[in-house]
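Trainee: I'll drop the sequence and a predicted model, then ask my questions.
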Amino acid sequence: MDLQLTGKVALVTGGTKGIGRAIVDLLAEEGCAIALCARSAAEVEATVATLRKGGTRATGRAVDVSDHAALRAWVADAATELGGLDIVVPNVSALQVGRDEAAWRAGFETDMMGTVAAVDAAMPFLEKSKAGSIVIISSVSGREVDFAAGPYGAFKAALIHYAQGLANQLAAKGIRANTVSPGNTYFEGGVWQNIQNNLPDLYAQALALNPTGRMGTPQEMANAVAFLASPRASFITGTNLVVDGALTRGVQF
């Protein structure tokens, strides 16, 4: 299926590794120009160079999304450089599962307000797009209580509510807003590889919960994001798409 993404401009936060990198690569493959950020300047430069080598118009900057002023400035600069924005994918998480105040504040500033700041900064450009789309990366931990209960789960749940509110508020402007909630996703250098290496019992327990017998891949999450971001999903807005291999048991109405 042609997703009709050729010529669109997509912005992805946390776009150098894991799910974010898979989203960047797939959107580029589908014909999008790409703006990406991450905290590591070297990783951003390497990713942008790879994209450009493959023929993609790409730009990037080292940005910590908890620095909201820097994030807003980069979004505006990237949109200006690439000639607008059609797709925004806030992907970064502080991955906070601690229970102290510092963990809650880090989760709020990164997961919640890092997303809000990116969307707000992108809005003037999305309003000019004929296919404006926001796809926020949430998590199955936002749907049910699991080992990540606390800041991570709470803010991932809040992001689903935020996106559904945006969908209602922006529908008349032709801008769609959805979330993708990945289940456990395994990739080299990721959280689950670290757990596998250092907490093998927890890894085994988590793996056993999934009836497919495996964890998801970044590519499988990116596939869902690309579809929801694309004009092919033109009448889908306010949806939380769970991509978890039947990990969660709750019925989503």
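Mentor: Everything's here; your move.

Trainee: contacts and neighbour counts: CA atoms only from here.
Mentor: Noted.

Trainee: quick one, what contacts Arg105?
Mentor: By C-alpha atoms under 8 Å, 6 or more residues apart in numbering, the contact set of Arg105 is empty.

Trainee: Buried ones in whichever strand or helix holds it, by neighbour count?
Mentor: According to DSSP states H and E, Arg105 maps onto helix 101-107. The neighbour-count check on helix 101-107 (16 or more other C-alpha atoms under 10 Å) flags Ala103, Trp104, Ala106, Gly107 as buried.

Trainee: hang on, isn't the last one packed against Gly153?
Mentor: Meaning Gly107. No: assessed by C-alpha atoms under 8 Å, Gly107 is found out of contact with Gly153, at 9.6 Å.

Trainee: between the buried residues of helix 101-107, which is nearest Glu127?
Mentor: For the buried residues of helix 101-107, the minimum distance to Glu127 (C-alpha to C-alpha) is 28.5 Å, reached by Gly107.

Trainee: how many other residues sit next to the nearest residue to Ile195 once chain neighbours are set aside?
Mentor: Spatial nearest neighbour of Ile195, excluding adjacent residues (C-alpha to C-alpha, 6 or more residues apart in numbering): Tyr203 at 5.9 Å. By the criterion of other C-alpha atoms under 10 Å, Tyr203 has 16 neighbours.

Trainee: Next one for the comparison:
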Amino acid sequence: MDLGITGRTALVTGGSKGIGRDVAHLLAGEGSRVAVVARTKADVDDAVASIRDQGGTAVGVLADMTDGEQVRRAVAEVREAFGPPLIVVGQTKFTVPGDFADIEDVSTYVDSFETYTVSQIHLLHAVLPAMREAGWGRFVHIGSATAKEPVGNIHHAVANATRPSTTGLLKTVSDEYARYGITVNTVAPGWIETQNAVDYLRANAGLETEEERRAWMLGNAGVPAARMGRPEEIASLIAYLCSAQAGYVTGNWIEVDGGHHRSAF
């Protein structure tokens, strides 16, 4: 399928690893000019080289997306290299595990809110004006299924408290900007087989092998698919949401979790 985004400029935050890297590759493969944005130069350089080796067009930008000044600079660098980014994939990470009783420092919750939600405010302010002027834009946030259905047994009280605020923000923005041809959606992965997730399960559940992880997914996590998802299974949906064909899909929360979410709605 031709996604109709040849020549578009795409900015992919966290594009050097995991899901973000797969998204960057898919968008480049569709003819978009991709800016890989992350904090670590070696990882960014490796991702950019990989895209170019496959015939794609890419540039690397170093930035911490939780810092408003760095966000604005990153967007300016992308604009100078390729033109304004009309496709934007946003994500940030903040991990302070623990149950509610374990975390008494309220500033931890504040830091989490700033990482998950304020970072997206900075990014939206930086990219929406050009999208509105162009009459076309795609903004996809990579969130987490726990924002809608918090999971207590993974001990992330802080994330469970602060992730939903990002979802509310993006739904509001999607309503305000849909009339300008701009879509805003959240993709919510469940258990995805990234290195971080594998390390977490090793440290907290003692799982060493894929067979052990599959059994745990079904018996403990309650994932009907009985396995972790693959990063490319998330990336493919994100690429579609960035497409010309997805112009009537906006304001949505789309879970990709192997059936983990139990509600029919």
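Mentor: Yes, it's here. All figures in this text were calculated on a predicted structure; none of them were measured in a lab.

Trainee: Tell me how the two chains score on TM-score.
Mentor: Scored against TM-score structural alignment, normalised by the length of the first structure, the superposed chains reach a TM-score of 0.91; 250 aligned residues with a C-alpha RMSD of 1.9 Å.

Trainee: The residue nearest to Ile195 of the first structure is in what secondary structure piece?
Mentor: Per DSSP H and E: helix 200-208 holds Tyr203 of the first structure.

Trainee: tell me what that helix is packed against?
Mentor: Here helix 200-208 of the first structure touches helix 191-198, going by 3 or more C-alpha pairs under 8 Å, 6 or more residues apart in numbering; DSSP states H and E.

Trainee: what helices or strands is the helix it packs on leaning on?
Mentor: Secondary-structure packing of helix 191-198 of the first structure (3+ C-alpha pairs under 8 Å, 6+ apart): helix 200-208.

Trainee: In the second structure, which helix is the longest?
Mentor: Counting residues, the longest helix found in the second structure (DSSP state H) is helix 157-177.

Trainee: what does that helix correspond to over in the first structure?
Mentor: Counting by TM-score structural alignment, helix 157-177 of the second structure falls onto residues 150-170 of the first structure.

Trainee: Show me which positions of that stretch end up buried.
Mentor: Result for stretch 150-170 of the first structure [16+ other C-alpha under 10 Å]: buried residues 150-157, 159-164, 166-167, 170.

Trainee: In the stretch 1-150 of the first structure, what residue spans correspond to helices?
Mentor: Using DSSP state H, counting those that start in this stretch, the helices of the stretch 1-150 of the first structure run over 18-29, 41-53, 68-82, 101-107, 113-126.

Trainee: which residues touch the second one?
Mentor: Residues from elsewhere that reach helix 41-53 of the first structure, judged by C-alpha under 8 Å, 6+ apart: 15-16, 25, 28, 36-38, 57-62.

Trainee: and if we set it to 7 Å?
Mentor: The contact list for helix 41-53 of the first structure, computed with C-alpha atoms under 7 Å, 6 or more residues apart in numbering, reads Thr16, Cys37, Ala38, Ala58, Thr59, Gly60, Arg61, Ala62.

Trainee: How about the contacts made by Val71 of the second structure?
Mentor: With C-alpha under 7 Å, 6+ apart, Val71 of the second structure has these contacts: Ala63, Met65, His122, Leu123.

Trainee: Need the max-distance pair from these.
Mentor: Largest separation among those by C-alpha to C-alpha: Ala63 and His122, giving 12.7 Å.

Trainee: what about stretch 85-97 of the second structure, start to end distance?
Mentor: One end of stretch 85-97 of the second structure to the other measures 34 Å (C-alpha to C-alpha, to the nearest Å).

Trainee: Flag every buried residue along stretch 129-136 of the first structure.
Mentor: Residues Ser129, Ala131, Gly132, Ser133, Ile134, Val135, Ile136 are the ones in stretch 129-136 of the first structure that count as buried (16+ other C-alpha under 10 Å).
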